[in-house]
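Chemist: Okay, here's the prediction I keep looking at, along with the sequence it came from:
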Amino acid sequence: MAQFFSVHPQNPQMRLLKQAVQLIRAGGLVAIPTDSSYALVAPLDDKHAAEALRRLRGVDERHHLTVLCRDLAEIGQFAHVDNQQYRLLKAATPGPWTFILEATREVPRRLSHPSRKTIGIRVPDHPIALCLLEEMGAPLLSSTLIPANEDEPLNDAEQIRERYEHELAAVVDGGACPFEPTTVVDLTGAEPEVVRRGRGDPATLGIAG
């Protein structure tokens, strides 16, 4: 049975987030609110948690999972970033964006794309997500909470708990999210390529979307 934590969206109660982090560290999947939509998070170094996340989402190893980072500085540990990419990331983070970048050796091989060796990278702009990352003291593996064989993310914490009460360790209820997934931009080619149009407007970054 998934635990349920009702957390203030602007001033999160740290005692509740500490409990959620304990469940994550134990290998549990937790649903959390972000600046785009609800997301699933898991420990980055837990193979079984990553497999459970993929099963719940209904995706295989070719689907880019995301490393959820605390800030721009942390991105450099998990992705190779050149000067041009860095300027774009600096303009976009924190915010509702996921960037596809070449993974470093810090990313477990099983998490990166099997042929391209790439990974999604994101810095959320949401107090609950950022406080969880700070309490965790490390990045989290993440994916938008879009149910398998569906197109829209879930946006109601009670609905998430009812639907996945046996698959999740916890649901962090921070109220409704904007109900749009992140905009996904692939930065590994000669020019940035919008892979998925979401809440982030590519025009604000000078990207043709």
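Modeler: Cool, got the structure.

Chemist: can we go C-alpha only for contacts and neighbour counts from here?
Modeler: OK.

Chemist: Can you give me the buried ones in the strand or helix carrying Leu89?
Modeler: Using DSSP states H and E, Leu89 sits in helix 83-92. Within helix 83-92, the residues scored as buried using 16 or more other C-alpha atoms under 10 Å are 88-89, 92.

Chemist: Tell me which helix or strand comes right after that helix.
Modeler: Helix 83-92 is succeeded, C-terminally, by strand 97-103 (DSSP H and E).

Chemist: other SSEs contacting that next one?
Modeler: With contacts taken as 3 or more C-alpha pairs under 8 Å, 6 or more residues apart in numbering; DSSP states H and E, strand 97-103 sits against strand 79-80, strand 118-122, strand 183-186.

Chemist: here's the one I want to compare it with:
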Amino acid sequence: MWRAGLAPMSPVVRDGGLRPGFHLEPGMKIGLFGGSFNPAHEGHRHVADTARIKMGLDRILWLVSPQNPLKAKTETAPLSQRISEITPFIGPNDIVSDFETRIGATYTLDTLRALKARFPGVHFVWIMGGDSLVSFHKWRGWLQIMAMVPVAIVSRPGAMMNARFSHAAKRFMHYRIKERQARILPAMTAPAWSFFKGPLHGHSSTAIRAQRRQSAPGI
């Protein structure tokens, strides 16, 4: 069993949290970074690292979704491939997991309920890029998600203005805390959220997939 301070380098966990490798201590600040990661890229690393530094997170749990309900199945690579391609981008104490597949969760709301039930006392904070905030109100149970865990938004190219005036941002405008208070965000009672500005990283999964299609044999 490994614990905080004794974590192996970048473990890839496929046990859905049932093995000791998924061990989380009460009081730890854990960032939850979910998505299809189709594929993972430097932009994802930038979002994760920004959140980690701003909030002083103990580690980030990269939750690789079996299939994003808002995206086409035909464009989604196999889960095992997407998990393996994340490894170069994660921090030394981070965990990559197919937790959602293991518990049969399709929606973030179900994932959060399961994690909070299994790891009481852990301070979870949901992490996402500013581009995801724009469409956040389309997620199933988005109001419940905001009421369940604090949320950290990291700026992404071309999305800052749209994110600022998004439906979710306006709905929860009175629960936003200043960026300089980022370190207390994970332990705050939800709803609570913050927007982290900073250097932008332009990589995108859409562009990478398009490039791969163009370079594929026979195309």
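Modeler: It's in. Just so we're clear, the structure is a prediction, and the values are computed from it rather than from any experiment.

Chemist: Quick check: TM-score for this pair?
Modeler: Taking TM-score structural alignment, normalised by the length of the first structure as the basis, the two superposed chains have a TM-score of 0.27; 109 aligned residues with a C-alpha RMSD of 6.4 Å.

Chemist: ok, back up a step: tell me the most buried of the helices and strands packed on strand 97-103 of the first structure?
Modeler: Of these, the one with the most neighbours on average (mean count of other C-alpha atoms under 10 Å) is strand 118-122, at a mean of 27.

Chemist: Check which element follows it along the chain.
Modeler: Defined by DSSP H and E, the subsequent element after strand 118-122 of the first structure is helix 127-136.

Chemist: quick one: whichever helix or strand comes after that following helix to strand 118-122, angle?
Modeler: For helix 127-136 of the first structure, the following helix or strand on the C-terminal side (DSSP H and E) is strand 140-144. Strand 140-144 of the first structure runs at 90 degrees relative to strand 118-122, counting by axes from the mean of the first three to the mean of the last three C-alpha atoms, to 10 degrees.

Chemist: for strand 140-144 of the first structure, packing partners?
Modeler: strand 39-43, strand 66-68.

Chemist: could you say what helices and strands the first one packs with?
Modeler: Yep, that's strand 39-43 of the first structure we're talking about. Looks like strand 39-43 of the first structure contacts helix 14-25, strand 30-32, helix 47-57, strand 140-144 (3+ C-alpha pairs under 8 Å, 6+ apart).

Chemist: Could you point out which of these sits nearest Ala170 of the first structure?
Modeler: Closest to Ala170 of the first structure of these is strand 30-32 (C-alpha to C-alpha; 4.9 Å).

Chemist: export the helices and strands packed on strand 140-144 of the first structure to JSON lines and tack on mean neighbour count and distance to Thr118 of the first structure?
Modeler: JSON lines is the format used below for those (neighbours: other C-alpha atoms under 10 Å; distance: least, C-alpha to C-alpha, whole Å):
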{"stretch": "strand 39-43", "mean neighbour count": "25", "distance to Thr118 of the first structure": "19"}
{"stretch": "strand 66-68", "mean neighbour count": "26", "distance to Thr118 of the first structure": "10"}
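
Chemist: count of residues packed around Ala114 of the second structure?
Modeler: 15 (other C-alpha atoms under 10 Å).
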